[in-house]
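Chemist: Provided below for reference: sequence and predicted model.
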Amino acid sequence: MPMDTAEYAPGRLVDVWDHDAPRTALMWHGAQTDARATMGPLAERLAGHGFVVMVPDWNSNADDRGRADLLRSLEFARSRSADPDALVLVGWSLGGLAAAGATLHADQLGVRFAHTVCLAGAFVVADPVSGEPLPTDLTGLTRSPFTLLHGIGDHVVPVTISRDFAETLRANEWPVELVELDTDHAAIAGAAHDPLADRYIPAEDPQALQVATGVAARIAAAAS
């Protein structure tokens, strides 16, 4: 699957798979700064389901906790989508929290999403998009569908966090599906953890790549 790298803002890079696919997915990595490569295996597999897939770098350690990077990458993806309001937003860990924040605050941002998929979302800290914890009362907000995928072997962000967020969405009558997978915090996003460097890297082992293949299929099915 062909991949190119572009700038979504001056000096800020985004990897783009399959420029000619009919649907577009924007994928936000986790808290590790400028870690777009970590989600490469998952992005490539999702592109195989008929998506243009964009994975930008972003910096959660910036003064604004990455808000400007996230919103500029969102603007970039929308500007290159045949239907900007049909964008599929996918986020992993802190990026999953950001994806949820962008979706809950879509009215304020003036955007819409076809579907939001959160992979091991870290929903218990302040959302980088709004700078505040996710609201629990969603009255008056425009409902948008969520899929939450979380590994039962995740020792970084426990699966109970996604269970609680799913309950919040259900209590507010938002459409949500929670799927618990037999995997860990890294493989669910097509990544692996390098313990020596204490960094996430693109997965190479067959078991993790098999997980990424299954996750890509679930994202594609949810967004269909």
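Modeler: Received it, and whenever you're ready, just let me know what you need.
Chemist: hey, let's count contacts and neighbours off CA atoms from now on
Modeler: Noted.
Chemist: tell me how far P175 lies from L87.
Modeler: Going from P175 to L87 by CA to CA, to the nearest Å gives 17 Å.
Chemist: try it against this one:
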Amino acid sequence: MWHGAQTDSRTAMRPLAERVHGHGLSVVLADWDSHADDRGRSDLLASASHARKHAGDGPLVVVGWSMGGLAAAGLTIHARQFEVAHTVCLAGAFMVPDPISGSPLPTSLDGDPVRFTLLHGARDDVIPPSASEEFASTLERNGWPVSCVLLEADHGSIAGATYDPAADRYSAATDEASLSVAVDVAARIAAVL
């Protein structure tokens, strides 16, 4: 499970990770540094290797939020050695180069299709829902199975986080509304297996 561009902020996704774990699933909630020279690539690949080893022969589901959602898509498309079974992107930032390849996501996909679930908040004022809708269209055109769902959430609550404008930072949600969204999103993640 990967957070967004905010450096080393896995704790912001803790409420969602805990709720996914509550469904009996193992969760690796990794930190990564999107501001590193390699845009976080080495951190992301190291955490993917750790998760793949932890999963053993079991299915690997990659979940990412915002820039982490873009990274999850990039890993699934470009790093096939991880054998991702399903990718869940929460408010994915699909309009910028992905940290795995350093390039925009391709519009022509090859290889065996991997199932994607794209979840986006209807009240997201950071990344427009159209970003997920357009990426879903790309996946569909290439014959990759995809589900794209708009939820009653904002950019933070979709990942179990809240935004503090004074600190200009996301942190773990404690409010009932955001935690309710995290419960819904966790159930949707658990349902992909």
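Modeler: On my side now, so go ahead. Since we're looking at a predicted model, the values are computed, not measured.
Chemist: which one of P175 and L87 of the first structure has more residues nearby?
Modeler: Set P175 of the first structure next to L87 and count neighbours by other CA atoms under 10 Å: L87 wins out with 23 against 14.
Chemist: which position in the second structure aligns with the more buried one?
Modeler: Correspondence of L87 of the first structure to the second structure, assessed by TM-score structural alignment: L60.
Chemist: same thing with P41 of the first structure?
Modeler: Matched by TM-score structural alignment, P41 of the first structure corresponds to P15 in the second structure.
Chemist: can you report how many residues lie near its match?
Modeler: Residues near P15 of the second structure, counting by other CA under 10 Å: 23.
Chemist: which ones are touching the residue lying closest to it once chain neighbours are set aside?
Modeler: With sequence-adjacent residues excluded and distances taken as CA to CA, 6 or more residues apart in numbering, P15 of the second structure is closest to G160, at 5.3 Å. The contact partners of G160 of the second structure, taken as CA atoms under 8 Å, 6 or more residues apart in numbering, are 12-16, 172-173, 178-179, 181-182.
Chemist: what about 10 Å?
Modeler: 11-19, 153, 170-175, 177-183, 185-186 (CA atoms under 10 Å, 6 or more residues apart in numbering).
Chemist: out of those residues, which are buried?
Modeler: For these, a neighbour count by 16 or more other CA atoms under 10 Å gives the buried set as 11-19, 153, 170-173, 178-183, 185-186.
Chemist: so of those, which ones are in helices?
Modeler: 14-19, 178-183, 185-186 (DSSP state H).
Chemist: which residue lines up with V96 of the second structure in the first structure?
Modeler: In the first structure, V96 of the second structure lines up with V125, judged by TM-score structural alignment.
Chemist: next, its match: secondary structure please.
Modeler: For V125 of the first structure, the assignment made with DSSP: H, G, I helix; E, B strand; the rest coil gives coil.
Chemist: how is the residue positioned nearest the centre of the second structure assigned, secondary-structure-wise?
Modeler: What sits nearest the mean C-alpha location of the second structure, by CA atoms, centre = their mean, is G64, with 1.4 Å. Three-state assignment for G64 of the second structure (three-state DSSP): strand.
Chemist: how about it, what does it touch?
Modeler: Taking CA under 10 Å, 6+ apart as the test, what G64 of the second structure contacts is 1-4, 13, 29, 70-73, 87-92, 118, 159.
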